[in-house]
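Novice: coordinates only, sequence not included:
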């Protein structure tokens, strides 16, 4: 085996270098004297020697580098998973002052297979030899509390567990705790528990493993690399095939209603014998998905899975938790009347503060943050105020108080927020409404989809305005303000109109690719030659048929090739498995936009210089100058329209190119004193080419990358005070310091789906 190639390819390289050395030496000997031949042979030999040394070193390095095994990679991923969820626990302040304990009982028998079926499943073909001594005697033995969830999973014969509960019952935090507990007990080389939210899975379009592979690669970049010995197989799939993943799938209820039954069927189909599984879901939606009724009959169930249901928190547990988080004796005394009401199940507080979500919100709203004094905080007695006479009213009050609490000024400069609490709250309310009403009810806040919150014509009009201003200034500096003004209006119209109709990429770009099609090449050349021939025939009346036709064909061919060159340029869309975080993805897409614009500018400048050289003096002061320029303008409009059509659709490209070409010809022919001043040689051609390339590049960048439309939408929404000017920084702060958002690959999500829904209700569908 040889170094980085994994084969004997360097041997062929060395043989090729030796043959090349001999051939060069022979040629040098034949055409030169001995000294020249010796010099050439020596130089080639030196290059060959350096290459041979490098290849030998690479081979030795490849031999000495140990290839990681599946068990070693699993150990590496286990460390990354542990670090990630430990950081998440700290960010969510789960242990402040301690993890609120939850308890559970066996799930409704109508929702899970009977216990005897689980025992038979664990003893079926393909399953490992069972250790029956660890098995629980029945579902009743699964009841417990938060410090024994890993032990409960180990007592299920199949190693598969369904965790049910009401909204805010603590399912996600219990899943996080399960992952950390399993990692603490994990033996080297054993399965790695991986917690993944289910909200982004569409079982109608994607197999479970295809989706899960993408999600794992989002969270752990090491899993994207190819595993040794399996061409094209990622480490994620290799570990899955080796049975070294234990999926912990959170939020089955977050999948849209009609697809939940398909999701359960997809889970049953994808799981192989011996593979464990943990799934969390709300009790009501799961019951509806399996079709179970009160008589114990139902439809498809999660195969081989035992079930537990989280119980409401005990009033004493909540009271002790809130006292511990009060921040001192004086604050604990303020909680007295509130906590006294918890023991009454008929009281709104006794009905509300029975879930970890609501108890945690009460702690955040009325308790001090780390490093914050307990003075000057809201009085928890507000919970007993007028108007809070129902559970819904208390929940809305706590949700309303959450954002002002996490954004209130902090005495530590390191934790101070650069945004006013009222502004931050307004922006987050708008984003929640956008996700709920404009983005189809998704929980993923993806920056490249923000354009749907702005008018459709915004990007096109913005591109037209920018192209007009930039092109007008550039041409005006070289050819005068009058010509610059006309060119600005022309470019704004030419490239603003098609940008309105161009499609929007559904994924951000990670770079550029050049893949011109044969049809595009033929179309570009034919259109260019046709336009050039037409212009050359007309120009022939003034400069002679040979010069006119020759110059026109040359110019048309160059323009057609230039259109094909930039028309074959396109983005390499980012695969979800390669998305690391929102900021990285935004930077890649922004670079792709910049490079597209630069490619158009350079091509336009080169074509403009060629046009200036071919047209220099060819029709100056001619009586037919107006006719010539109108014809040339129309031909140029066809070529420009074709170039735009190759990028964003033929119809909008030609629709803008034809009138723009006519306008160009009329401007050149009718502007006083400028019969042929639009292209006065090199300067005019270069100015027009650069300006046209810039305008076309802006339109192409808007159609092929997401950054341009995102920037236009962000600017529009900031002007209307719907979002901050520094949106990326605001979202990062909401995730890293406020705990309002969480990161899911290249997207953000609200920390709680209930919080998103509540804020969306405040925004309303027309916000």
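Specialist: Here it is on my side, so go on. The structure presented is a predicted model; accordingly, all values stated were derived computationally and were not measured.

Novice: please count neighbours and contacts with C-alpha atoms only from this point.
Specialist: Noted.

Novice: show me where the stretch 301-450 of the chain has its helices.
Specialist: In the stretch 301-450 of the chain, the helices defined using DSSP state H, counting those that start in this stretch lie at 315-324, 329-334, 336-340, 348-352, 356-366, 391-406, 421-433.

Novice: quick check: which of the ones you listed is nearest to residue 122?
Specialist: helix 356-366 (33.9 Å; CA to CA).

Novice: tell me what that closest one is packed against?
Specialist: Contacts defined by 3 or more CA pairs under 8 Å, 6 or more residues apart in numbering; DSSP states H and E place helix 356-366 against helix 315-324, helix 391-406.

Novice: take a look at this one as well, against the first:
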């Protein structure tokens, strides 16, 4: 059956050598089928979770209605190929016909999928005002496309592309080709596309036409780049494309460039009857007099402030969240308090956090007071707004990526915080190791001396190395690497200057108290690892975790484990050899043997767990069918580097004992055996270095600073996860986002006094929220 179908494809392409073409197409289809099916499953999981976050999958949801946009935002309908003349860029999807011009006049959710699947140009733009439901409509369209793909016959399913959705905020169309950027985004969200093999796999899917792309947030990139983005998409997008943006911003950009061949559909405001039905559906019948008054006002007075306010899904959802079934919702009809729609919207936004953190019947008490939540979310929104003024910032202006939260504080301050934290961590780690191996017999003065010594010789260079590597790489995230010889030379000079400064300071500290070779080797190794991983992968794509997985017989898994353990071993051996010579412990031959044993110990100890978990292996298409959430990514990253640090320290300790046969670290007291000293000291050093190398380190230090400076929750990630569960935030893969850009912008505009204001926790009454005054 596949041979016959392949022959059809070959004949349609106009080729004559059908035997050769048949074999080629069948082979390519077979290679891609499994990958696209697994990606479809992963994408469905990702966006079903997002739809649940937005409460889009309830049995009763708000309708989606649209019409062809009348604003000058796109070219003529004929350019989309809806006429019968000319060739189509894309064939209609399974069981659909090419979209005719009349079908673009207006429609609903089902019609939207028919337009998406039937446009010969394959280019669709969905526009609307703030809060009109563009992203929600796109999510529902994406899920509809996946459902139709799943229901298609096996012989035809692989013709239907898998839709993937990304936000445009991190794209620079002037320097990064759109497909290269999309491949990077795929690698960031799905493990199967990481590494060189994964990126090649993603590129093959694009070439084979297996992917459709939904792009949100054209209005979120800098205004001068929007026309350039439309031009780049017009020239480079060889895939089905759905673009989401606000109408006004697209109209301004379209004065210079339009998305050639696109049809623009505008989402229509909600009808008063739709809003009234949605609000009354979950209530008892008959509803309270307050809710009946609101429903009557909506359906009877179209020009009232309330009717004009409740025209978007965002505002209707806010009203449902803020007011309980017994709340005095009819206060919104008071035109003296709410003379215009904006006053109602601001009122609902002001009380959204209080409503979310009000105790509810049958649920645990909130961990955070509404005032704490309001202050913390306002602080985050304001920091994201500051990042909007710096387009090169990794977070853009909408994504709360926890591994770059440290970028919200000045570089010098985060360097100081990292150094102080690393000194405390290293001192305590070695102090506890010394107490443990000595059976708590160590004299206090000797113990404090050891803690202080290691905090300076290990903690200071470690914290400095990580902070400097972070400072060098964070500005590059989301931006292209330097182009041209002069840019690369400047980058080399910057890195060299930072390395020279770090090593110089480490030498100075080490000479002052002794053990400067340890300081230099610690700084060099930690900086090299941190800078190498972050600069090469732009942060998000480097998030890894320890998860036992399949394909243990894979040669790639074994080679990755061997190469990664060798990398650690060579680093330890190289710096250890230099330190061995500096300390005058032996001649060159003895030093080289010390380094060689360090390499062997690393391979023996580190390689097996990496092989078992596949933590640093390009994941195959069948390994991961779910995107990792923020909390899972946070925990996985910490576990990985904690274990890696422990294993590396164990390898270093064994090597030290084999080389010296005497105490090396000097922890504990005189009764501690050389083996115990080397093992405990090596593991302590490895654990401290491993924790500091993790992505969670800089974020943890920033959390502590925020808690001390702004009285935010000390465990900020747990707070963000709690806000997500209360529908104030949403998640896209490992990233948090505000529930809606309007909500984020409202908080960002809050006066500084609002951050410090403490809101009174409303009293509970029959398990309901107290309505706002």
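Specialist: Nice, I can see it. Bear in mind the structure is a predicted one, so any value in this text is a computation, not a measurement.

Novice: TM-score for this pair?
Specialist: After superposition, the two chains reach a TM-score (TM-score structural alignment, normalised by the length of structure 1) of 0.66; 603 aligned residues with a CA RMSD of 4.5 Å.

Novice: residue 188 of structure 1: neighbour count?
Specialist: 12 (other CA atoms under 10 Å).

Novice: quick one: residues contacting it.
Specialist: Going by CA atoms under 8 Å, 6 or more residues apart in numbering, residue 188 of structure 1 touches 71, 75.

Novice: give me the distance between it and residue 278 of structure 1.
Specialist: Separation of residue 188 of structure 1 from residue 278 of structure 1 (CA to CA, to the nearest Å): 21 Å.

Novice: also residue 114 of structure 1?
Specialist: Counting by CA to CA, the gap from residue 114 of structure 1 to residue 278 of structure 1 is 17 Å.

Novice: between the two, which is the more surrounded one?
Specialist: Taking other CA under 10 Å, residue 114 of structure 1 and residue 278 do not tie; residue 278 has more neighbours (23 against 15).

Novice: where does residue 702 of structure 2 fall, secondary structure wise?
Specialist: Element membership for residue 702 of structure 2, per DSSP states H and E: helix 695-710.

Novice: the next helix-or-strand element following that helix to helix 341-356, inter-axis angle?
Specialist: Elements were assigned by DSSP H and E; along the chain past helix 695-710 of structure 2, the next helix or strand is helix 716-725. Interaxial angle, helix 716-725 of structure 2 versus helix 341-356 (axes from the mean of the first three to the mean of the last three CA atoms, to 10 degrees): 120 degrees.

Novice: for residue 74 of structure 1, the count of nearby residues, please.
Specialist: Neighbours around residue 74 of structure 1, by other CA under 10 Å: 23.

Novice: helices or strands up against the helix or strand encompassing it?
Specialist: Using DSSP H and E, residue 74 of structure 1 maps to helix 70-91. Under the contact criterion of 3+ CA pairs under 8 Å, 6+ apart, helix 70-91 of structure 1 touches helix 171-185, strand 192-197, helix 235-241.

Novice: how distant is the last one from the center of its chain?
Specialist: The offset between the C-alpha centroid of helix 235-241 of structure 1 and the centroid of the whole chain comes to 23 Å, using CA atoms, centre = their mean, to the nearest Å.

Novice: mean shift between that helix and structure 2?
Specialist: Compared with structure 2 after fitting, helix 235-241 of structure 1 has a mean deviation of 3.9 Å; criterion: mean CA distance after the TM-score superposition for structure 1.

Novice: for that helix, which positions count as buried?
Specialist: Judged by neighbour count using 16 or more other CA atoms under 10 Å, the buried positions of helix 235-241 of structure 1 are 235, 236, 237, 238, 239, 240.

Novice: list the buried residues for stretch 383-400 of structure 2?
Specialist: 383-388, 391-400.

Novice: which one among those residues gets closest to residue 226 of structure 2?
Specialist: Taking these together and measuring to residue 226 of structure 2 by CA to CA, the closest member is residue 391, at 12.9 Å.

Novice: next helix or strand past the helix ranked longest in structure 1?
Specialist: Identified as the longest helix of structure 1 according to DSSP state H is helix 582-615. As assigned by DSSP H and E, the chain's next helix or strand after helix 582-615 of structure 1 is helix 625-648.
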